[in-house]
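Student: Fold the following and give me the result.
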Amino acid sequence: MKYDFDKVIQRQGTSSLKWDYAGERFGNKDLLPLWVADMDFESPEPVVDAVKKRASHGIYGYTGRSMSCHESIINWMKKRHGWGIKMDWLTYTPGVVPALSIAILAFTNPGDKIIVQTPVYYPFFSVIKNNGRQILDNELKLVDGKYTMDFDDLEEKIDSSVKMLILCSPHNPVGRVWSKEELKRLAKICVEKDIIIISDEIHSDIIFKGSRHIPIAALSEEIADRTITCIAPSKTFNIAGLSASVAIISNKGLKKNFDNIVEGLGIASGNVFGITAMEAAYTHGEEWLSELLNYLEDNMNYVKEYIDENIPEIKVDKVEGTYLLWLNCKGLNLSQDELKKFMYGTAGVALNDGTTFGKSGEGYMRMNIGCPRVYLVEGLKRIETAVRGVRK
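Tutor: Just a heads-up that it's a prediction; the model follows:
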């Protein structure tokens, strides 16, 4: 391997949300942080080199996006996902969550209902509520250890006040990579009910063997005509702090409305280093990503085997995508508050509270495996030791 993902890099003292603010958030300064979704790996060498080269220039004025930047995205989507997109479909935003908020402002009115499929990435809730819209929960079903969409529930709940669905694809936190059949059925409902689809595909490059990500807008022109697809290099290449993402919108009318909000908010210009890193990542990052996926899959297998063998009170299934595992901790027989105190206090491991993803997250915690394996070894040992105390 060209890249060393076992390399431990000191992140304390860099204002890292994951490391420097975990103690403040979870009430224990000695926590091992396996929570927020950024990775503890250096970004690809071509990305680091591009940022260094740009920084060495010494002038960081207003920066546009070159044709090569646009083409890097177009080529990446075609090569990785088989989706042919065009330059005039692209609108740049400072992040996927801001893009969700922009879409809500552009395509819904206060009081409208927006569908989410819980348990789901918790900022979905805040962008809906904070913009004065209502959440409609179409809870996922857990069938034989696998989460699926509940289409019957969805169709039953839809009424004339439902204007939008926010799709998490691949799904965070349960790790599903939706099949073509699932996406087609979901899209069919949205077409019939005249519902706009906002597809958060930020994890679309983190896909494991045996699965394939399909952009929902790539299914047909009819579906693309009502879809805003949100992507970013941030999760894939560990550059979330550079605030660079893209909304892909083929419908000219939808794009005009979306762009009007972007312009109105004054957020179209972008960050010079985000622009630089995005182009470098999508142009030169594929070799690094290939090695990363192998490492992440080995991490997933390690965690699964360790928990199965040593902590049977906790259940975990392998995921199809993302570097996040959804731990079923119900076997510990603890309330959610007790579970949090147990993980943060007794075990000394920072994991995401399952209930922040919706009420169906009761009894669950989310673990980030995007780190050198030594951290997972230490974290799992801490949890196992704590569980032994509960067994007594």
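
Student: okay, CA-based contacts and neighbour counts for the rest of this
Tutor: Will do.

Student: Spell out the residue ranges of the helices in the stretch 51-200 of the chain.
Tutor: Here the stretch 51-200 of the chain has its helices, by DSSP state H, counting those that start in this stretch, at 67-81, 96-107, 123-129, 151-157, 180-192.

Student: And for the stretch 201-350 of the chain?
Tutor: According to DSSP H, counting those that start in this stretch, the helices that the stretch 201-350 of the chain contains are 221-224, 234-237, 252-265, 272-284, 286-310, 336-341.

Student: among the ones you listed, which is nearest residue 375?
Tutor: With Cα to Cα as the criterion, residue 375 lies closest to helix 286-310 of the helices of the stretch 201-350 of the chain, at 10.4 Å.

Student: Another for comparison:
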Amino acid sequence: MNLDTLVDRKNTDCVKWDALQEVYGRDDVLPLWIADMDFKSSPKIIEALIKRAEHGVFGYPTTPKSVFKPFIEWNAKRNGLGIDEEWILTCPGVAVAFSIGVQAYTKEGDGVMIQTPVYPPFHSAVKNNNRIMVENELVEKDGYYTINFDDFERKIIDNNVKLFILCNPHNPVGRVWKKEELEKMADICLKHDVKIFSDEIHSDLIFKGKKFVSALSLDGKYKKILITAMAPSKTFNIPGLYSSIVLIPDKNMMEDYKKVSDGLAIGEITIFGLTAMEASYKHGEEWLANVMEYIEDNAEYLDTFIKENMPEIKYRKPEGTYLGWLDFRNVFSTQEELDDFLINKAKIGLNSGETFGRNGEGFARINLGCQRAILIDALNRIKNALYKG
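Tutor: Model prediction:
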């Protein structure tokens, strides 16, 4: 598998390459924004999908237990997780799941806490459901982010917080939270009867030397306040197949979640989503290992290029995810100036930092799940626009 091989994604109805005019106001930007990869998915997944398509009948699917077995075994092997099949529900996407969670575990006017800067749908899931968005802003020092636990607890008490949406690994800052950090947050939530929704969609995308700790692996006492979501979508580059897994150990929390999801008629995933999910966890390990090695090399290339060519820009390699968080605050005084520079001068499409929260202003998120040639092109565009004006 040669990951350097360019794949032409234009005119395939993909958001990343075909929605540039709508997103950036021009169609000549090089896109390194939305979090899907430019690599072909695992040949084993493609093979399974072709085999299923050749059957030719695509009626309403049931969800066989055979789909969950590889997922359970995958997590036992990689993360030491003991997952009970009774905890499992399916969902089209993790963002759908945490939006359901907001409706299931809070009521209008309740506080829902997020840790900014964070994935924009966290914001919209709270605001669009008429809940109060409460921000526990992460603390940044030299590109490394930590949690202000005093602020975390104070915000919970002062704002009637009923649900905390955790991002682990964290998008966009790339932290893989340590066990002690997770336990400290979980203790505070347990103390104040706050439910935790742990978005673990990037949990298989972990850099060498780092270990992912799922909220589900913590002490059993936390399971009565915990809902977790995972998916093969980011891991195996199949987000367009809309297949995710929701894990709810507590029966009462399960009932509350199902009441909302059933009421909205949301929960089932497609035949092809089921097929791809099973094939991913059965056969995807070697493919993923190759992809992660390539992404880590991309992160190393980005780090070296910035230090050698654009030292005003600050970047710290992530602990997980295939995303980079670029700090332009030494170069531009406003997000508007930064966005204009990237789009209209450098002509590259990144995610604007302010969409992740107030403390994302002056930053941009870059997608490292691309061929090296695309990354090199993007970095040279930034350098040339920065120094040649």
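
Student: Quick TM-score on the pair, please.
Tutor: Overlay of the two chains. TM-score (TM-score structural alignment, normalised by the length of the second structure): 0.98; 388 aligned residues with a Cα RMSD of 1.0 Å.

Student: Let me have the helices of the stretch 201-350 of the first structure in a markdown table, extended by mean neighbour count and distance to residue 356 of the first structure.
Tutor: Formatted as a markdown table, the helices of the stretch 201-350 of the first structure follow (neighbours: other Cα atoms under 10 Å; distance: least, Cα to Cα, whole Å):
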| stretch | mean neighbour count | distance to residue 356 of the first structure |
| --- | --- | --- |
| helix 221-224 | 16 | 31 |
| helix 234-237 | 24 | 20 |
| helix 252-265 | 16 | 28 |
| helix 272-284 | 22 | 29 |
| helix 286-310 | 17 | 23 |
| helix 336-341 | 17 | 11 |
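
Student: for these, which one sits closest to residue 39 of the first structure?
Tutor: Of all the helices of the stretch 201-350 of the first structure, helix 234-237 sits nearest to residue 39 of the first structure, with 7.9 Å by Cα to Cα.

Student: Not counting residues beside it along the chain, what's closest to residue 80 of the first structure?
Tutor: residue 205 (7.7 Å; Cα to Cα, 6 or more residues apart in numbering).

Student: typo on my end, residue 169 of the second structure
Tutor: Nearest-residue entry for residue 169 of the second structure: residue 176, 4.5 Å, with adjacent residues in sequence omitted and distances by Cα to Cα, 6+ apart.

Student: Then residue 335 of the first structure?
Tutor: Sequence neighbours aside, residue 363 is the residue nearest to residue 335 of the first structure in space, at 7.2 Å (criterion: Cα to Cα, 6+ apart).

Student: tell me, how many neighbours does the one you found end up with?
Tutor: 24 (other Cα atoms under 10 Å).

Student: residues contacting it?
Tutor: For residue 363 of the first structure, the contacting residues are 328, 329, 330, 334, 335, 336, 339, 354, 355, by Cα atoms under 8 Å, 6 or more residues apart in numbering.

Student: go with 6 Å
Tutor: Neighbouring residues of residue 363 of the first structure by Cα atoms under 6 Å, 6 or more residues apart in numbering: 329, 330, 336.

Student: for the residues you listed, which one is nearest residue 33 of the first structure?
Tutor: Nearest to residue 33 of the first structure, judged by Cα to Cα, of these is residue 329 at 18.0 Å.

Student: ok, now how distant is the closest one from residue 173 of the first structure?
Tutor: Using Cα to Cα, to the nearest Å, residue 329 of the first structure is found at 15 Å from residue 173 of the first structure.

Student: So the two - more neighbours on which side?
Tutor: Taking other Cα under 10 Å, residue 329 of the first structure and residue 173 do not tie; residue 173 has more neighbours (27 against 22).

Student: measure that one to residue 118 of the first structure for me?
Tutor: Taking Cα to Cα, one finds residue 173 of the first structure at 9 Å from residue 118 of the first structure.

Student: Repeat that for residue 251 of the first structure.
Tutor: Separation of residue 251 of the first structure from residue 118 of the first structure (Cα to Cα): 28 Å.

Student: cool, and residue 212 of the first structure?
Tutor: Distance, residue 212 of the first structure to residue 118 of the first structure, using Cα to Cα: 22 Å.

Student: Pick out whichever of those two has more residues nearby.
Tutor: Set side by side, residue 212 of the first structure and residue 118 show more neighbours around residue 118, with 25 against 20, by other Cα under 10 Å.

Student: That one pairs with which position in the second structure?
Tutor: Alignment of residue 118 of the first structure against the second structure is given by TM-score structural alignment, with residue 116 as its counterpart.

Student: Am I right that its match is in contact with residue 140?
Tutor: No - judged on Cα atoms under 6 Å, residue 116 of the second structure makes no contact with residue 140 at a distance of 10.8 Å.

Student: Spatially nearest residue to residue 163 of the first structure, not counting backbone neighbours?
Tutor: Distances taken as Cα to Cα, 6+ apart put residue 195 closest to residue 163 of the first structure, at 5.0 Å, once the chain neighbours are dropped.

Student: does that neighbour really touch residue 162, like I thought?
Tutor: No - contact criterion Cα under 6 Å: residue 195 of the first structure and residue 162 do not qualify, at 7.1 Å.

Student: chain center to stretch 225-239 of the second structure: distance?
Tutor: 8 Å (Cα atoms, centre = their mean, to the nearest Å).

Student: Alignment lookup: residue 6 of the first structure to the second structure.
Tutor: So, by TM-score structural alignment, residue 6 of the first structure is matched to residue 4.

Student: Am I right that that match is in a helix?
Tutor: No - using DSSP: H, G, I helix; E, B strand; the rest coil, the assignment for residue 4 of the second structure is coil, not a helix.

Student: is it true that it touches residue 370?
Tutor: No - in this structure residue 4 of the second structure lies outside contact range of residue 370 using Cα under 6 Å: 8.5 Å.

Student: Compare those two (neighbour count), which wins?
Tutor: Between residue 4 of the second structure and residue 370, counted using other Cα under 10 Å, the more crowded position is residue 370 (24 against 13).

Student: and the residue nearest to that one when sequence neighbours are not counted, what element?
Tutor: For residue 370 of the second structure, ignoring the flanking residues on the chain, the nearest one in space by Cα to Cα, 6+ apart is residue 38 at 5.0 Å. Assigned by DSSP states H and E, residue 38 of the second structure belongs to no helix or strand.

Student: Alignment lookup: residue 38 of the second structure to the first structure.
Tutor: With TM-score structural alignment as the criterion, residue 38 of the second structure pairs with residue 40.

Student: Okay then, goodbye and thanks.
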